[in-house]
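Engineer: could you work out the structure for the sequence below:
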Amino acid sequence: MSNLLDSNRFHFLIDALPFLSKYSGSTFVIKYGGSVMQNDILKSSVIADICFLRLLGINLVLVHGGGLFINDWLEKLSIEPKFHNGIRVTDFDTMQVVEMVLVGKVNRELVSLFNQNNVLSVGLSGKDANLIKASPLFPYSNNLTGKIDSVNSSILNLLLLNNFMPVIASVASDLNGTTYNINADTVASAIASSLNAQKLILLTDTPGILSDINDPCSLIKELNICKVRQLQSLDVISGGMIPKVQSCICALESNVKSTHIIDGRIKHALLYELFTHNRIGSMIVL
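Structural biologist: Next up, the predicted model:
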């Protein structure tokens, strides 16, 4: 068995070699979210894989969610979590919790973990250095869910140029200082677009795009935008997959070369997606 495992590792390395030179110096934006963040074993694996990619010379920006942690705190405070088409409905009280959890807890913990693994990281939110300017997604309402008006990528380029990895929480403010909760997939897409990234990778807790939502084996491994729109019209893409797919389309239309939706619950999913020809998730291209 040991010889077989060693052989598998050897073949994996051979398969990965063509990708290593192709990716070195590229910029990838990774969105990290879902239940993957709650499992300490999976979290350690994801952190290690991201650090490995960084050491290979890939420029990385990490955008994180934290919806399950937010829900836990909302329930502790007797605030009911609400969603519409996969996007959180954010009233004033919910917004306070969102910012506290994403910026004050999740972001700090992730930055600490990366720094412990010798990948120097800097934690940011959309508020820092006017990274993201936002406005209400639903004007004339009390919903503080936001949309992105602009991205100031200068701070990100400065950090990447100096070998720091930006770790970004998905909250931002408008010109008046009002804070908004923004879907992390949307933030990752806008960041990838602003940096002309080679890849946008959404690491989540779904296998990818399924032709049958009840059958994990119906994974569609490669699609173009035309195929995606066809699946949307048939309601095959629904619920929480809607903002993920829309984020991918927006990135592709802004010159990001490829987008990926992969299942972070699978150990080393990132490496399988990036360094094997068969891959493990759904890749969307133009």
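
Engineer: please count neighbours and contacts with C-alpha atoms only from this point.
Structural biologist: OK.

Engineer: now do the strands in the stretch 1-150 of the chain.
Structural biologist: For the stretch 1-150 of the chain, the strands defined by DSSP state E, counting those that start in this stretch cover 27-32, 59-64, 83-84, 87-88, 121-125, 132-136, 146-151.

Engineer: no, scratch that, I was asking about the stretch 151-286 of the chain
Structural biologist: Using DSSP E, counting those that start in this stretch, the strands assigned to the stretch 151-286 of the chain run over residues 165-169, 171-173, 179-181, 199-204, 222-224, 258-263, 282-285.

Engineer: and these: which comes nearest F12?
Structural biologist: Judged by Cα to Cα, the one of the strands of the stretch 151-286 of the chain that comes nearest to F12 is strand 258-263, at 18.8 Å.

Engineer: quick one, that closest one and strand 199-204 angle?
Structural biologist: Angle, strand 258-263 to strand 199-204, by axes from the mean of the first three to the mean of the last three Cα atoms, to 10 degrees: 20 degrees.

Engineer: max-length helix in this structure?
Structural biologist: helix 2-23 (DSSP state H).

Engineer: columns mean neighbour count and distance to L53 on top of the strands of the stretch 1-150 of the chain, output as a markdown table?
Structural biologist: Formatted as a markdown table, the strands of the stretch 1-150 of the chain follow (neighbours: other Cα atoms under 10 Å; distance: least, Cα to Cα, whole Å):
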| stretch | mean neighbour count | distance to L53 |
| --- | --- | --- |
| strand 27-32 | 25 | 10 |
| strand 59-64 | 25 | 8 |
| strand 83-84 | 10 | 34 |
| strand 87-88 | 18 | 30 |
| strand 121-125 | 21 | 14 |
| strand 132-136 | 24 | 26 |
| strand 146-151 | 19 | 25 |
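
Engineer: for comparison, sequence B:
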Amino acid sequence: MSEDTEAQGWATAKTLAEALPYIQIYDRETVVIKYGGHAMGQEEVAKLFAADVVLLKMLGLHPVVVHGGGPQISRMLERAGVKSTFIDGLRVTDEATMEVAEMVLSGAINKEIANWITLAGAEAEVRGVGLSGKDGRLITVEKAVRTKKDPDSEIEKVVDLGFVGEPKVIDTTLIEALIGAEEDYIPVIAPIGVSVEGQTYNINADTVAGAMAGALEAKRMLLLTDVAGVLDKDGQLIRQMTVAEARAAIESGVATGGMIPKLETAIDAVEAGVEAVVILDGRRPHAMLVELFTEHGSGTLICR
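Structural biologist: Have a look, this model is predicted:
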């Protein structure tokens, strides 16, 4: 054995020993993971993500994956000649768009992620199970309502987003059965829900992840995105924020663009009972492991 190989062995043993207290903290705890952004389109990154999720399960955690797929939906709509419009970051969803969104989210993306997890966990018999919010009436939704102020009259007007929903009831029966089974199943959930009347709705994936984490009383919710976390006015990473500080970051303009709805989701999840939410860069290899099992973590942690 070479000196370099021996040194690597000692370094690995030291890392495992340092991780032990954190492994004990998360033993048999639920962690909801929102997987999305540009990393979803990169096969090698997707494989690393799947392997890390399998490792979480083998270390005694109960990972639940909620995924998005906005870029993939946009590409499919372009091929079909359907034009997309957005209002406040939400895709206006007519019947044609809803059909494509469900096909992409509940079909291609959902099954691909579940398959990557199953392949990564083949030796340990860890299996990904692809679901949508329609399965077992997992997610019952209400039609999302948004208002916009007319610049001329200053009158608030209701904006019709079409088949865009917001979670009203999360029935965790199916998820709890999967994570509590003797077999090692990892639920993978597409952000599609159904109304009381049976109408299918598209839902923002961050919103689904937050609602799911609250309903499952998750210890952690990890929002994997394509930025390092929340940055301050000087562009430096903010390691930790309280709910009050997160609200202040939104109001002061420190948080901008797509970070605003992520912070709003984090705030809602913490207020629903999740111990903490972490916004972190899903493109970095093993970012989840660094966050959960090391002292310094990765990304921005939002807690009560």
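
Engineer: could you export the strands of the stretch 1-150 of the first structure as a markdown table, including distance to V187 of the first structure?
Structural biologist: Below are the strands of the stretch 1-150 of the first structure laid out as a markdown table (distance: least, Cα to Cα, whole Å):
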| stretch | distance to V187 of the first structure |
| --- | --- |
| strand 27-32 | 9 |
| strand 59-64 | 7 |
| strand 83-84 | 18 |
| strand 87-88 | 13 |
| strand 121-125 | 10 |
| strand 132-136 | 9 |
| strand 146-151 | 8 |
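
Engineer: could you dump the strands of the stretch 151-286 of the first structure into TSV and include distance to N59 of the first structure and mean neighbour count?
Structural biologist: Formatted as TSV, the strands of the stretch 151-286 of the first structure follow (distance: least, Cα to Cα, whole Å; neighbours: other Cα atoms under 10 Å):
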stretch	distance to N59 of the first structure	mean neighbour count
strand 165-169	8	26
strand 171-173	23	26
strand 179-181	26	28
strand 199-204	11	27
strand 222-224	24	14
strand 258-263	16	25
strand 282-285	20	22
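
Engineer: okay, these in a markdown table with distance to K147 of the first structure next?
Structural biologist: Listed next are those as a markdown table, based on distance: least, Cα to Cα, whole Å:
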| stretch | distance to K147 of the first structure |
| --- | --- |
| strand 165-169 | 14 |
| strand 171-173 | 9 |
| strand 179-181 | 8 |
| strand 199-204 | 18 |
| strand 222-224 | 25 |
| strand 258-263 | 20 |
| strand 282-285 | 23 |
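
Engineer: for G104 of the first structure, find the nearest of these.
Structural biologist: strand 165-169 (9.5 Å).

Engineer: for the residue mapped onto C51 of the first structure from the second structure, which non-adjacent residue is closest in space?
Structural biologist: By TM-score structural alignment, C51 of the first structure lines up with V54 in the second structure. The spatially closest residue to V54 of the second structure, leaving aside those adjacent along the chain, is G121, at 5.8 Å (Cα to Cα, 6 or more residues apart in numbering).

Engineer: related to what we said a few turns ago, quick one: closest of the strands of the stretch 1-150 of the first structure to S258 of the first structure.
Structural biologist: Nearest of the strands of the stretch 1-150 of the first structure to S258 of the first structure, taken as Cα to Cα: strand 27-32 at 10.0 Å.

Engineer: where does the closest one end up in the second structure?
Structural biologist: Against the second structure, strand 27-32 of the first structure falls on residues 30-35 (TM-score structural alignment).

Engineer: what's the average distance for that stretch when superposed on the first structure?
Structural biologist: Compared with the first structure after fitting, stretch 30-35 of the second structure deviates on average by 0.7 Å (mean Cα distance after the TM-score superposition for the first structure).

Engineer: ok, residues contacting that stretch?
Structural biologist: Stretch 30-35 of the second structure is contacted by residues 61-68, 205-206, 209, 212-213, 216-225, 282 when judged by Cα atoms under 8 Å, 6 or more residues apart in numbering.

Engineer: swap the cut-off to 6 Å and go again
Structural biologist: The contact list for stretch 30-35 of the second structure (Cα atoms under 6 Å, 6 or more residues apart in numbering) reads 62-67, 209, 213, 218-224.
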